[in-house]
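Colleague: Here is a sequence together with a model predicted from it:
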Amino acid sequence: MGKQMTEMLKGTLEGIVLALLAEQPAYGYEITTRLRAHGFTDTAEGTIYALLVRIEQKNLVDIEKVPSEKGPPRKVYTLNAQGRQELEEFWKTWDFLAQRIAQLQQTHTDNKSNTQSKEN
């Protein structure tokens, strides 16, 4: 993944993880697996665990410790009401940005097309 993609993903990863948790509660490794299944293949587990600590500190999730067949109990993260509210805000912000970026892209494409027409 390129540097630009990595930087953009940093700004949206929390919302993406909240969206995954809105679909279904999960533990850390499971979240990483689901991210990869959605095409976020270069997302490191350490990045996800650090993000989970942050969303836990922001009280966006409820946590249940579930026994594990191997090792210590797993922390299963469930999106709570505050987390759902944060996710809704994320989607509103995403929609706003996506619309503006699409407008800029269209303007760029139009300008590029007009410039190429004038050169011919």
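Modeller: Structure's in. What do you need?
Colleague: Going by C-alpha atoms from here, please, whenever you check contacts or count neighbours.
Modeller: Noted.
Colleague: other SSEs contacting the helix ranked longest in the chain?
Modeller: For the chain, the helix with the greatest residue count under DSSP state H is helix 81-119. With contacts defined as 3 or more Cα pairs under 8 Å, 6 or more residues apart in numbering; DSSP states H and E, helix 81-119 has these neighbours: helix 3-23.
Colleague: want to compare, so here's the second one:
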Amino acid sequence: MDIENAKVQMRKGILEFCILQIISRGEVYASTMLTELTSAKIMVVEGTLYPLLTRLKNAGFLDYKWVESASGPPRKYYVLTEKGETFLAELHGTWDDLQGSVSQITHPQTPQA
């Protein structure tokens, strides 16, 4: 198995969670999401991001609005819906559980005698 492929697959598994978390902070433009994900070393390209945003919107987790731009065409800003906020809260619980489980395995505590 290729280590780079394994890393990519691990990152892909948390991409939806990270995108929802970014959007939860307030209205956000797609290029801002790409910048934040890239700076966090979660590499993603527009060809991956936009279909995921569409899927999340179609599931009722996101909404968007168009905002006029002084420097070009209008921009689409994404926001979480109430359903999206509930979904993100559930993902947080799952993430916390998963993080604890993985830590238990990767950093086992030696039993006290």
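Modeller: Received the coordinates, thanks. Just so it is clear, the structure is predicted and the values come from calculations on it, not from any experiment.
Colleague: re earlier: quick check, distance from the longest helix of structure 1 to the centre of its chain.
Modeller: Remark: helix 81-119 of structure 1 is offset 17 Å from the chain centroid, using Cα atoms, centre = their mean, to the nearest Å.
Colleague: Measure how that helix sits relative to helix 3-23, angle-wise.
Modeller: Interaxial angle of helix 81-119 of structure 1 relative to helix 3-23 (axes from the mean of the first three to the mean of the last three Cα atoms, to 10 degrees): 140 degrees.
Colleague: Going by neighbour count, list what's buried in helix 81-119 of structure 1.
Modeller: Neighbour counts using 16 or more other Cα atoms under 10 Å place G83, R84, E86, L87, F90 of helix 81-119 of structure 1 among the buried residues.
Colleague: Same question for stretch 71-84 of structure 1.
Modeller: Residues of stretch 71-84 of structure 1 classed as buried: R74, K75, V76, Y77, T78, L79, N80, G83, R84 (neighbour count, 16+ other Cα under 10 Å).
Colleague: same thing with stretch 38-54 of structure 1?
Modeller: For stretch 38-54 of structure 1, the neighbour count (16+ other Cα under 10 Å) marks T43, I48, Y49, L51, L52 as buried.
Colleague: what's the answer for stretch 55-71 of structure 1, then?
Modeller: Buried positions in stretch 55-71 of structure 1, judged by neighbour count with 16+ other Cα under 10 Å: I55, E56, L60, V61, D62, I63.
Colleague: which residues sit against that stretch?
Modeller: If you take Cα atoms under 8 Å, 6 or more residues apart in numbering as the criterion, stretch 55-71 of structure 1 is touched by 14, 73-84, 86.
Colleague: Now the terminal residues of that stretch, how far apart.
Modeller: Stretch 55-71 of structure 1 has an end-to-end distance of 24 Å (Cα to Cα, to the nearest Å).
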